[in-house]
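Engineer: Dropping a prediction and its sequence here:
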Amino acid sequence: MQERKSPFQQLDYTLLFFLFVLMCISLLAIYSAATADQYNVGPGHFIQRQLLWFAIGTVLMMGAMVIDYDFFKNLSIPFYILGMILLLLVHFFGIEINGAQRWIGIDGLFRFQPSEFVKIFVIISLAHLIYQITRTPREKSFTTDCIVVGKILAVGLPPFGLILIQPDLGTALVIGAIIFIAILMAGVTFRMIGLIMSLALGFIALLVWLHNNYFAFFSNYLIAPHQLSRIYAWLDPNANIGAEGYQLYHALQGIGAGQLYGSGFGAGVKSQSGAIPELHTDFIFTVIAEEFGFVGATVLIVVYFLLLYRMVIIAFTCNNSFGTYLVAGVIGLLVFQIFQNIGMTIGLVPITGLALPFISYGGSALITNMLAVGIVLNVNIRTRHYMFGEEE
């Protein structure tokens, strides 16, 4: 027997509440960051634009809830082809800013970053692929695992490569995280997972060896100069204060100055001095940690945890495996971005330029994450509860 509920009853208002809390934190942090000396416009400029992005994102989120997510199966190939076309357009005709060619549009009027939307296309495409792989029982063996992983990599690696050469290491790593989540959800054996992780560690070890023994080849063909500088700055920010370590050094100083309760809203010494470039975007966590302290940063992380926890519940209660895979992809997308952004701000990982989901100022990334939440809400709304079996 099926429990009949209206869409409004199925809508996860708890998840929407946590999203609203993140929006409020975003506006407070951006307002404070925009009062810093480095900006020539007042905070109202950034707040108005961020509210506009939130409004557009909300409309698109609602749009993503309207179409039955099961229909995304039919759209997975067109979405994937569209994403690849957009990435190729970026490669040949993209707008270059600060040495990176990541945008398309009309310079000076409007531009958007296709790689952000490609994240959603890859999630849908891989979810459909895994659905096809797992809908029929298969023999657990190393050979079948290799075939499964090969299919997933065949879908995931082309966008990964095109994004990597823009260069946009941060977004490429997000695609890599989505690919890894897809492999886990495909049900491969622990031996295969261990092999993949061992190959990844071996590749990192190879890069270190090439850096130490064949530096010319390493720096000319394998990594961009600014990326290498960021790694040096991450390893020793104090020795690179005047270069790529400038942001990280001052961010750590600001976070440390926040202590337990923070210096107060709009009263952060580092945040308000203009010493940290891109404060309202990539380094927005510094504002929160300095002005609201450890308590404020903890509240933000707890809200993120509760938001993701609701998504995990939706994934587990969904009785359509395709919906479960969609939600799992969105969870992987958000978890990696949250970890990477906060991690780079406190020196755990190298700086990659990823935005903090729902908090950082910006259009493309915010809209993409809102669309992702819309997909999760879509799955929750259309989950049907049966006494026996699964809806396919």
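Structural biologist: Yep, that arrived.
Engineer: Please make it C-alpha for all contacts and neighbour counts, starting now.
Structural biologist: Fine.
Engineer: need the contact list for the most centrally placed residue in the chain.
Structural biologist: In the chain, the residue lying closest to the centroid (Cα atoms, centre = their mean) is Gln337, at 3.7 Å. By Cα atoms under 8 Å, 6 or more residues apart in numbering, Gln337 lies in contact with 174, 354-357.
Engineer: Show me those residues that map onto strands.
Structural biologist: Here DSSP state E is the test, and the contacts of Gln337 give no hits in strands at all.
Engineer: for the longest helix along the chain, which positions count as buried?
Structural biologist: Longest helix in the chain by number of residues, with DSSP state H as the criterion: helix 284-317. The neighbour-count check on helix 284-317 (16 or more other Cα atoms under 10 Å) flags 284-297, 300, 303-304, 307-308, 310-312, 314-315, 317 as buried.
Engineer: hey, where'd the strands end up in the protein?
Structural biologist: Listed in chain order, the strands of the chain (DSSP E) span residues 95-97, 100-106, 110-112.
Engineer: For the second one, which outside residues touch it?
Structural biologist: Here strand 100-106 makes contact (Cα under 8 Å, 6+ apart) with 89-91, 93-96, 111-115, 166-168.
Engineer: here's the one I want to compare it with:
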Amino acid sequence: MLSRRLLRNLDFMVIIVTAIIILISLLIIGSATHINSPSEDRYWYVQRQGIFALVNVVIVFIMLHFDYKSLERFGPLLYGLNLIILLAVMFVGQSALGAQRWIQIGPISIQPSEFSKLILIISLASLLDKKTGKLNSFKEILPVFFYVGVPFLLVLKQPDLGTSLVFLAILFGMLFVAGISTKYLFMIFSAGVAILPIFWHFLKDYQKMRLTVFIDPNVDPLGSGYHIIQSKIAIGSGMLFGKGLFEGTQSQLNFLPENHTDFIFAVIGEELGFVGAVIVLLLYFILLYRGIKIAGMAKDNFGTLLATGIVAMLTFHILVNVGMTAGIMPVTGIPLPLMSYGVSALTTNMISLGILLNIYMRRQKILF
């Protein structure tokens, strides 16, 4: 059992903000899907998301009983398991929307690439904990890139460019905290920019079109550019205070695709307006700020690296998702943390926040 002293050391700000975001999510998902429910129950999506949110609360509570430090010794094992699961997707995975990313387990579709982000954070933190302060030569740095490069390529093969980019955000965030030389960091970044034209040739046709319509959505207004155009219309029409819940025309009349998953922020902009969107972004800012504070207060380097990886993952998701709905980022299919509908993404985010709570709760040596 958890001691009262440990419970008193919980970060209640993270808990409260997370609960508020999930409640807003259920309201928006209900508004976005009540007309197009796959069953006779108009709130099927809301009920499903709510049930899995409660299940994840239980999982997080169980996680708090174990010291996060115990995760470090499982780093190599988790890394190997991650590769096996990602390889399994290539052979037994199901295809949807032009990508083979899901594994069907009974009535539940699992997206392994979502869980692979958290597994990468844990295994990479275990690796970098031993290399902290030593990342001052290519001999030390290149193995780290190879370590991340293998799952990166497996996810890119699905194809899932968005998740692959999340891997890079996690990698660079954790490398920075692990003390990589800024000289080498700049050289790696410059080399990455230099090979972008080569990388273009390896993209699928639909991925190239997504990048093209990012520059000009009207190149394909009824195809790849349709999402961006409708999303910008939805956000713009919300104006200051929005049209009200269940009153958004772009969402309710099915002009806005994927309105309960990738483009849920556009529904927020349309129905809750600028004020509602700012409140949601403020909640995310508080969550990320607390994550940074937790990273700084961790009792050991492994905890700092774990928290950094989680904050890097969440930050990238928020910036890219909000950016793509506003038309200032390419469409990548990255969900909005805790807000977009999806069992795999919700579970990954909840467990990640559970690890943050665990790190904060044990930020000092506490006697049991």
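Structural biologist: Happy to help now that I have it. The shown structure was predicted, so the numbers you read here are calculated from the model rather than taken from an experiment.
Engineer: Just tell me the aligned range of the longest helix of the first structure in the second structure.
Structural biologist: Aligned using TM-score structural alignment, helix 284-317 of the first structure spans residues 264-297 in the second structure.
Engineer: cool, and stretch 176-193 of the first structure?
Structural biologist: The aligned range for stretch 176-193 of the first structure is 168-185, by TM-score structural alignment.
Engineer: Identify the residue nearest Lys119 of the first structure in space, chain neighbours excluded?
Structural biologist: Take Lys119 of the first structure and drop its neighbours on the chain: the residue closest to it by Cα to Cα, 6 or more residues apart in numbering is Ile175, 6.5 Å away.
Engineer: likewise Ile241 of the first structure?
Structural biologist: Here the residue nearest Ile241 of the first structure, using Cα to Cα, 6+ apart, is Tyr249, at 6.4 Å.
Engineer: The nearest residue to Leu86 of the first structure once chain neighbours are set aside: neighbouring residues, count only.
Structural biologist: Distances taken as Cα to Cα, 6+ apart put Pro114 closest to Leu86 of the first structure, at 6.1 Å, once the chain neighbours are dropped. Around Pro114 of the first structure there are 23 other residues, counting by other Cα atoms under 10 Å.
Engineer: Let me see the contact set for the corresponding residue of the second structure for Pro114 of the first structure.
Structural biologist: With TM-score structural alignment as the criterion, Pro114 of the first structure lines up with Pro112 in the second structure. For Pro112 of the second structure, the contact set (Cα under 8 Å, 6+ apart) comprises 85-86, 89, 101-103, 344.
Engineer: What residues sit buried inside stretch 205-219 of the second structure?
Structural biologist: Residues 207, 209-214, 217-218 are the ones in stretch 205-219 of the second structure that count as buried (16+ other Cα under 10 Å).
Engineer: now stretch 223-239 of the second structure
Structural biologist: In terms of neighbour count (16+ other Cα under 10 Å), stretch 223-239 of the second structure has its buried residues at 224-239.
Engineer: Could you do stretch 14-32 of the first structure as well?
Structural biologist: Across stretch 14-32 of the first structure, burial judged by 16+ other Cα under 10 Å covers 15, 18-19, 22-23, 25-32.
Engineer: start and end residues in the second structure for it, please.
Structural biologist: Mapping stretch 14-32 of the first structure onto the second structure (TM-score structural alignment) gives residues 13-31.
Engineer: close enough to count as contact, Val280 of the second structure and Ile21?
Structural biologist: Yes - contact criterion Cα atoms under 8 Å: Val280 of the second structure and Ile21 qualify, at 7.3 Å.
Engineer: what's the average per-residue distance for stretch 364-375 of the first structure once overlaid on the second structure?
Structural biologist: When the second structure is overlaid, stretch 364-375 of the first structure sits 0.5 Å from its aligned residues on average, using mean Cα distance after the TM-score superposition for the first structure.
Engineer: let me redo that: stretch 284-302 of the first structure
Structural biologist: Per aligned residue, stretch 284-302 of the first structure averages 0.6 Å (mean Cα distance after the TM-score superposition for the first structure).
Engineer: who touches that stretch?
Structural biologist: Residues from elsewhere that reach stretch 284-302 of the first structure (Cα under 8 Å, 6+ apart): 22, 29-30, 32-33, 251-252, 254-268, 271, 279, 342, 345, 356, 359-360.
Engineer: This completes my enquiry, with thanks.
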